[in-house]
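**Q** Quick one, structure for this:
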Amino acid sequence: MGTVRLATAADFESLCAIDHAAFGDHAYDRFALRQFLALFPRSVFLAESDQGEPLGMAIGGHVASGEPGWVLSVAVVPSARGQGLGRELADRLTRRLAELGARKVRLTVEESNRAGRALYASLGYREVGRDDAYFGRGHARFLMEWTAVSGD
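**A** As a prediction, the model looks like this:
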């Protein structure tokens, strides 16, 4: 499967390529990805094949100890899906946000994304809310939350 490591500014183009391959028209714009790298350098992960091909990424944000962390994106290119990489990235990011002081980690997921909701639930996230117009009318999202336990 390759390696998962913290991304650096040198990985910017790879992150953009992964995001576009995974989300198409719904990908973040380049400005947002550049800002995530600058703001959250300790919680942006890149997954690469053994040959250095970009396969996936996970981006999270955490501002202050005691405040919740946020999973901003977990993305895997279509050719690398179904191999556990999304799970590894989501788990690695959740643990990193906890290491940075987040006792809770939150994310939103599309109502129609049953696979994503199941993945996050299997990692200990639970649904704690729903916003019927998160991205505007007709774009419902579930809010999910992971809570650290002693020893995490």
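
**Q** switch to C-alpha atoms for all contacts and neighbour counts from now on
**A** Will do.

**Q** Could I get the full set of helices for this protein?
**A** 12-23, 30-39, 85-99, 114-122 (DSSP state H).

**Q** Of those, which is nearest Leu72?
**A** Nearest to Leu72, of all the helices of the chain, is helix 30-39, at 9.1 Å by C-alpha to C-alpha.

**Q** Second chain to compare with the first, below:
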Amino acid sequence: MSRYVARTLRSDDFSTLMELETTLFGDAGEGELGRYYIRLCCDFFKDSCFMVEAAGKPAGYLLSFTRGKEVYCTTLAVLPEYQGSRATHTLLRAFVGSILGWAESCWFTVEEDNHAARALHAMLGAKEIEVRPDFYGTGHPRIISRIDRDAFMALRARFEKVGLVDRQADAKEPRAAESSGIAAVA
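**A** As a prediction, the model looks like this:
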């Protein structure tokens, strides 16, 4: 069994994230995130973005942005050889653990036919709010879902019960936890 470690991004993760993007999305004929977007994640939003490593090698990543007490989770991607493993669990544990104590809401967008992501969002407590028909341009709809404060409290209770977060320990906002290197090991 591999040991998975999640950590916040660093500036020097840029090339690694671009390679993962190409492998996961570009080689599959899907659109990749732009270089500027990845650079923003590595340099300016690194405290709300995570990489998971398996035996020291990149296995996936989660990108999110914060604005006030709102979080926007934009990408969760895991290499095929690690899908269905604890890599996704480890990323989610790090991400959720970093926002549970302060976030008022967390937003997601997802394609209608991505049933795995929709189920994951629902498991976290997200409610599907609307479908935006042309989210990424004409003919590219996305479902918008949201975890509200009450759902966060229920999620926290579930995570505490199974030992995924410390009881009564409040995470700090990313700006207050600058370069915290939050890690989760599974």
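
**Q** Of the helices of the first structure, which is nearest Asp152 of the first structure?
**A** Using C-alpha to C-alpha, those put helix 85-99 closest to Asp152 of the first structure, at 7.5 Å.

**Q** and that closest one, what other elements does it pack with?
**A** If you count contacts as 3 or more C-alpha pairs under 8 Å, 6 or more residues apart in numbering; DSSP states H and E, helix 85-99 of the first structure packs onto strand 44-48, strand 54-61, strand 69-76, strand 104-110.

**Q** Quick one: those strands as JSON lines, columns for mean neighbour count too.
**A** Shown next, in JSON lines, are these (neighbours: other C-alpha atoms under 10 Å):
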{"stretch": "strand 44-48", "mean neighbour count": "24"}
{"stretch": "strand 54-61", "mean neighbour count": "27"}
{"stretch": "strand 69-76", "mean neighbour count": "22"}
{"stretch": "strand 104-110", "mean neighbour count": "20"}
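
**Q** Next, format those as CSV and append distance to Tyr125 of the first structure.
**A** Formatted as CSV, those follow (distance: least, C-alpha to C-alpha, whole Å):
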stretch, distance to Tyr125 of the first structure
strand 44-48, 20
strand 54-61, 15
strand 69-76, 11
strand 104-110, 8
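
**Q** what's the closest of the ones you listed to Leu123 of the first structure?
**A** strand 104-110 (11.4 Å).

**Q** compared with the second structure, how much does the closest one deviate?
**A** For strand 104-110 of the first structure, the mean deviation from the second structure after alignment is 0.5 Å (mean C-alpha distance after the TM-score superposition for the first structure).

**Q** and the angle from that strand to helix 85-99?
**A** Here strand 104-110 of the first structure points in a direction 150 degrees away from that of helix 85-99 (axes from the mean of the first three to the mean of the last three C-alpha atoms, to 10 degrees).
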